[in-house]
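**Q** next one to model:
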Amino acid sequence: MRMKAYRTKEVLSIKKIPQTILLAGFLFLLLIIPALAVDPAEENYLQIQKSLDLMEQYNGTEMTTAEYLEKIWPQVYAKISPEHKEKLAAFTHIWELKELDRTDGGTGIGFTLNEAIGRERFALMDAIEKLEITEGEYQAIAQTEIYLDLSEDLRKHLSGMVRAQRGPDVGVRGGASITEGETQWFSKNVTANVTRISVDLQWENPANIQNNLSITIYSPDRCVFGPFIEAESFYSNPQKMQIHTYIVRPEGVAEGEWWYCIQGVKVDGVQNYTI
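**A** Here you go, the predicted model:
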């Protein structure tokens, strides 16, 4: 009888254990799931770093630009149209980082269609221009030198920004507003015999808030200037910020449509600005 009573208690105990485990497991999952949630921006940033590490490994390897993109940026290559894949396959990739052009207020890099590296890079830009990728991915692929020169915080921020496509020719406006992570495009038509283009991006920060904007300039002859991210405050008003730059060419700057890309790098709420 003692043996029977012992077994009865043991069976009852075994039946209760799964319920206790389930309850404890449920509570544990409620606590740990938020901690395990992956930040999409952080995940994208880490993926970009892996691709940049692969770029170092394949440095000096002869391959077409299509093969290069497929090996190093497979998640982006999969989104490219067959037409652009065919165009990229016509370039034999020889990777070479260009020296950055540093000017007051920012850093730029010059490409022209007369350079082999320029033709290849512009083909990459055309291929990924309209893809649903982050601004970080676009900059790391198309303007690697500038991306590598950015701070880690800014690179992580760009990994959380979905790249905005260029819209219709709206012209450069007197004033606009922007939020954090937003990208806005404006264009300006430049006539012949213009030797200097001056660009002045201004905004006034709310009290005790430091909002940051940036501007990148694209010329009709496919040169890229920026992104310019270093703003200066006005002496008379420390809350008023300005990014001022100019492009000069004695023989005349490129004639045609110039594009200005404004980005809300760090914005609390909505930031008004003028350009």
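**Q** alpha carbons only for contacts and neighbour counts from here, please
**A** OK.
**Q** what comes up buried for the longest helix along the chain?
**A** Secondary structure assigned by DSSP state H gives helix 2-36 as the longest helix of the chain. Buried positions in helix 2-36, judged by neighbour count with 16 or more other C-alpha atoms under 10 Å: none.
**Q** and the helices in the stretch 51-200 of the chain, which stretches?
**A** 65-72, 74-77, 82-88, 116-128, 135-142, 144-149, 152-158 (DSSP state H, counting those that start in this stretch).
**Q** residue 11: which of the ones you listed is closest?
**A** For residue 11, the closest of those is helix 74-77, at 54.3 Å, according to C-alpha to C-alpha.
**Q** one more to line up against the first:
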Amino acid sequence: MEVILPQNKMIQPNLADTSSARRPGLVYLIGAGPGDPELITVKGLRALQKAQVVLYDRLIAPELLREAPSDAELIYVGKGADCHTLPQEQINALLVQYAQQGRTVARLKGGDPFVFGRGGEEAQVLAEAGIPFEIIPGISSAIAAPAYAGIPVTHRDYASSVTIVTGHEGKAASPPVNWDALAALGGTLIVLMGVKALPHFTTRLIAGGRSAQTPAAVVQEGTTIRQRVVIGTLEDIAARADAAGLSSPALTVIGAVAHLHDLLAWYEGADQQRNIHE
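**A** Okay, here's the model as predicted:
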């Protein structure tokens, strides 16, 4: 599929601009879904189509940006591993600044804004500044990427619970992930943003009592034409993913449901199935 870059003019944010309107504009915090541009909700798409300013993340599909009005200002605020275009505090300031100018702002975020998307922080800043906002949920990669890999996160015969955690534990004030407790919990475990930490948390889960033979899968760039899947066990999934050269963005599925991939895999990439079996 040919990808055409958006025609809208790309601008650099001007944090020095303090102009404001009497009545602030509306900010939409939109979940754009996990990668496939068709997975955005109808409500999210409608909000994007009437935005005057769009602040968008790294994994937003170019096709979605083309849905913004032709005169909308598109501002890239994406974050990659150890590479942040703007600190979160400046993104927050931009949302407030443009809304105070009376403009309609779309904050276009991958996945769901409130599932490790820092949407809660942005909503707090807007509320404290008296800016009206609306949350438009999106399809989280935690659910969609396994689905595109043929892995149901719950299944009557295999898992009656699913737990979603981050594998990227920073220096935030929140408590660290308790891998020992998760090992004893059972069910399906979804680890987001944890490719580099795979050796660490798989070892911790085994040490905590989770069977080393528990099925596991890593899904890279799920729901896109670049999707790749590696299947293994808790004991060897880190080595398999490394050997296959998988990298961010990717998530890990741990639990009995992962073995259903071979039976239920239905999604093909650009021209062939992008599944890797070692």
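**Q** TM-score for these two?
**A** With the length set by TM-score structural alignment, normalised by the length of structure 1, the two chains reach a TM-score of 0.23; 101 aligned residues with a C-alpha RMSD of 5.9 Å.
**Q** hmm, back to that, and among the helices of the stretch 51-200 of structure 1, the most buried is which?
**A** Highest mean neighbour count among the helices of the stretch 51-200 of structure 1 (mean count of other C-alpha atoms under 10 Å): helix 135-142, with a mean of 22.
**Q** other SSEs contacting that helix?
**A** Under the contact definition 3 or more C-alpha pairs under 8 Å, 6 or more residues apart in numbering; DSSP states H and E, helix 135-142 of structure 1 sits against helix 40-57, helix 116-128, helix 144-149, helix 152-158.
**Q** try 6 Å this time
**A** Judged by 3 or more C-alpha pairs under 6 Å, 6 or more residues apart in numbering; DSSP states H and E, helix 135-142 of structure 1 is in contact with no other helix or strand.
**Q** what would the helices of the stretch 51-200 of structure 1 look like in JSON lines with distance to residue 30 of structure 1?
**A** Below are the helices of the stretch 51-200 of structure 1 laid out as JSON lines (distance: least, C-alpha to C-alpha, whole Å):
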{"stretch": "helix 65-72", "distance to residue 30 of structure 1": "38"}
{"stretch": "helix 74-77", "distance to residue 30 of structure 1": "32"}
{"stretch": "helix 82-88", "distance to residue 30 of structure 1": "45"}
{"stretch": "helix 116-128", "distance to residue 30 of structure 1": "40"}
{"stretch": "helix 135-142", "distance to residue 30 of structure 1": "33"}
{"stretch": "helix 144-149", "distance to residue 30 of structure 1": "39"}
{"stretch": "helix 152-158", "distance to residue 30 of structure 1": "28"}
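**Q** let me know which of those helices is the nearest to residue 27 of structure 1.
**A** Smallest distance to residue 27 of structure 1 across the helices of the stretch 51-200 of structure 1 (C-alpha to C-alpha): 32.9 Å, for helix 152-158.
**Q** contact partners of that closest one?
**A** Residues outside helix 152-158 of structure 1 that contact it (C-alpha atoms under 6 Å, 6 or more residues apart in numbering) are 45, 135, 136.
**Q** distance between the ends of stretch 148-165 of structure 2?
**A** Taking C-alpha to C-alpha, to the nearest Å, stretch 148-165 of structure 2 runs 20 Å from one end to the other.
**Q** likewise stretch 198-217 of structure 2?
**A** Start-to-end span of stretch 198-217 of structure 2 (C-alpha to C-alpha) is 11 Å.
**Q** what's the answer for stretch 219-237 of structure 2, then?
**A** 11 Å.
**Q** list the buried residues of the strand or helix carrying residue 63 of structure 2.
**A** If you go by DSSP states H and E, residue 63 of structure 2 is part of helix 62-65. Within helix 62-65 of structure 2, the residues that count as buried by 16+ other C-alpha under 10 Å are 64, 65.
**Q** after that helix, next one along is what?
**A** Downstream of helix 62-65 of structure 2 (by DSSP H and E), the next one is strand 73-76.
**Q** for that following strand, packing partners?
**A** Judged by 3+ C-alpha pairs under 6 Å, 6+ apart, strand 73-76 of structure 2 is in contact with strand 53-56.
**Q** pull the residues that contact the strand it packs on.
**A** By C-alpha under 6 Å, 6+ apart, strand 53-56 of structure 2 touches 72, 73, 74, 75, 76, 77, 105, 106, 107, 108.
**Q** residue 164 of structure 2 is in contact with residue 190, isn't it?
**A** Yes. Using C-alpha atoms under 6 Å, residue 164 of structure 2 makes contact with residue 190 at a distance of 4.8 Å.
**Q** just want to know which of the two has more residues nearby.
**A** residue 190 (26 against 15; other C-alpha atoms under 10 Å).
**Q** separation between residue 187 of structure 1 and residue 256 of structure 1?
**A** Distance, residue 187 of structure 1 to residue 256 of structure 1, using C-alpha to C-alpha: 10 Å.
**Q** SS state for residue 182 of structure 2?
**A** helix (DSSP: H, G, I helix; E, B strand; the rest coil).
**Q** ok, and the closest non-adjacent residue to it?
**A** Residue nearest to residue 182 of structure 2 in three dimensions, not counting chain neighbours: residue 205, with 7.3 Å by C-alpha to C-alpha, 6 or more residues apart in numbering.
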